[in-house]
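>>> Fold the following and give me the result.
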Amino acid sequence: MALKSLKKQRRVQVVALAAVALIISTGLIGYAMRDGINFFRSPSQVAEAPPAPNETFRIGGLVEEGSLVRGQGQTITFNVTDGGATIPVTFSGVLPDLFDENQGMVGTGRYINGVFEASEILAKHDETYMPKEVIDALKEQGIYQEPSS
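A predicted model of the protein is given here:
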């Protein structure tokens, strides 16, 4: 009889240890990803409800025509728009080759004092591709046009 209760006790210990390990690993994964999850916002969403300056997020839309200014050194400023709102963007670094006015882009960064300070800029990689979030934001504002084949 003692042997049976010992096996049962051992089984309960193993299950409890597995549950604790699962909880700890889930917590560690969540902690590690806290900065890795960047929510997408359109320029209209940023204008309506500006995120906190310490929140990193992605913004996407079209680079507004006539707004691209290459400053001193590697600092570049431009506006990103979805037709409903326009957000000024500043970026220090090298822009992708396909980055240009009236082209789709997605930037990762923070919105500080009314300016989106981008840490990374992505541009569409061919003539027809545009990220789904950007297409949805442009469709919502009624300015998205299907690419001609």
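>>> make it CA atoms for all contacts and neighbour counts henceforth
Will do.
>>> show me what contacts the most centrally placed residue in the chain?
Closest residue to the average C-alpha location of the chain: Arg58 at 3.1 Å, with Cα atoms, centre = their mean. Each residue near Arg58 by Cα atoms under 8 Å, 6 or more residues apart in numbering is listed here: Asn38, Phe39, Phe40, Arg41, Val106, Gly107, Thr108, Gly109.
>>> another one to check against the first:
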Amino acid sequence: MKSLKKRRRIQVITAAMLALVIAAGLIGYGFRDGINLYRSPSQVSEAPPSPDEYFQIGGLVKEGSIVNRDGVAFDFVVTDGATEIPVAYVGRDPRPDLFKEGQGTIAKGHFREGRFEASDLLAKHDESYMPREVVDTLKEAGVYQDPNS
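The predicted structure follows:
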């Protein structure tokens, strides 16, 4: 009788461990593209990511840098006040209405051959808003100006 209880306990523990390993594997698989790290232009230039890494870059759109191309595609430069990174928007959506030169933006995509290929753009949603990550980046670079002052 004891050996049957012992065997059943071992089976239950083994099944629980197997379920835990499968759950951890599924969570890891789900996060493989789901974690988008934010980087400033300075961080990208100091340690360029691999061409396959999908991440977010943010900063200010450099004055005079927006160049329209065919369709909804366009190029611009994002800066944190210390470093500039050229960006090519290759997404399918039109440019956000509040996407302007001198304003904060976050682009999502890949850094390839010295430029960032953005598939998505996030722009502020009103005249006074700027993404927190962009504000932090600009403060670190010493170029942040509070729009309310």
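>>> ok, back up a step: what kind of secondary structure is the alignment partner in the second structure of the residue nearest to the centre of the first structure in?
Aligned by TM-score structural alignment, Arg58 of the first structure pairs with Gln56 of the second structure. Under DSSP: H, G, I helix; E, B strand; the rest coil, Gln56 of the second structure falls in the strand class.
>>> so where do the helices sit in the first structure?
For the first structure, applying DSSP state H gives helices covering 2-32, 43-48, 132-140.
>>> chain center to the shortest one, what's the gap?
In this case it means helix 43-48 of the first structure. With Cα atoms, centre = their mean, to the nearest Å as the basis, helix 43-48 of the first structure stands 14 Å off its chain's centre.
>>> Pull up the aligned stretch in the second structure for that helix.
Going by TM-score structural alignment: helix 43-48 of the first structure matches residues 41-46.
>>> Give me the buried positions along the matching stretch.
By neighbour count on 16 or more other Cα atoms under 10 Å, the buried set for stretch 41-46 of the second structure is Pro41, Ser42, Val44.
>>> contacting residues for the residue lying closest to Asp120 of the second structure once chain neighbours are set aside?
Spatial nearest neighbour of Asp120 of the second structure, excluding adjacent residues (Cα to Cα, 6 or more residues apart in numbering): Lys108 at 5.2 Å. Contact analysis of Lys108 of the second structure by Cα under 8 Å, 6+ apart lists Tyr54, Phe55, Gln56, Ile57, Ala118, Ser119, Asp120, Leu121.
>>> re earlier: and the helices of the first structure as TSV, adding distance to Ser148 of the first structure?
Output for those, formatted as TSV (distance: least, Cα to Cα, whole Å):
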stretch	distance to Ser148 of the first structure
helix 2-32	43
helix 43-48	25
helix 132-140	15
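>>> which residues sit in contact with Asp52 of the second structure?
Asp52 of the second structure makes contact with His110, according to Cα under 8 Å, 6+ apart.
>>> rerun that using 10 Å as the cut-off
Gly109, His110, Phe111, Arg112 (Cα atoms under 10 Å, 6 or more residues apart in numbering).
>>> Also Val89 of the first structure?
By Cα under 10 Å, 6+ apart, Val89 of the first structure lies in contact with 59, 63, 67-68, 76-80, 107, 109-111, 114-118.
>>> nearest residue to the equivalent of it over in the second structure other than its sequence neighbours?
Using TM-score structural alignment, the partner of Val89 of the first structure in the second structure is Val87. What sits nearest to Val87 of the second structure in space, not counting adjacent residues and going by Cα to Cα, 6+ apart, is Phe116, at 4.6 Å.
>>> neighbours around the one you found, how many?
Residues near Phe116 of the second structure, counting by other Cα atoms under 10 Å, number 28.
>>> how near is the closest residue to Arg95 of the second structure other than its chain neighbours to Ser119 of the second structure?
Closest residue in space to Arg95 of the second structure, ignoring its immediate chain neighbours: Val72 at 6.9 Å, by Cα to Cα, 6+ apart. Distance of Val72 of the second structure to Ser119 of the second structure, given as Cα to Cα, to the nearest Å: 11 Å.
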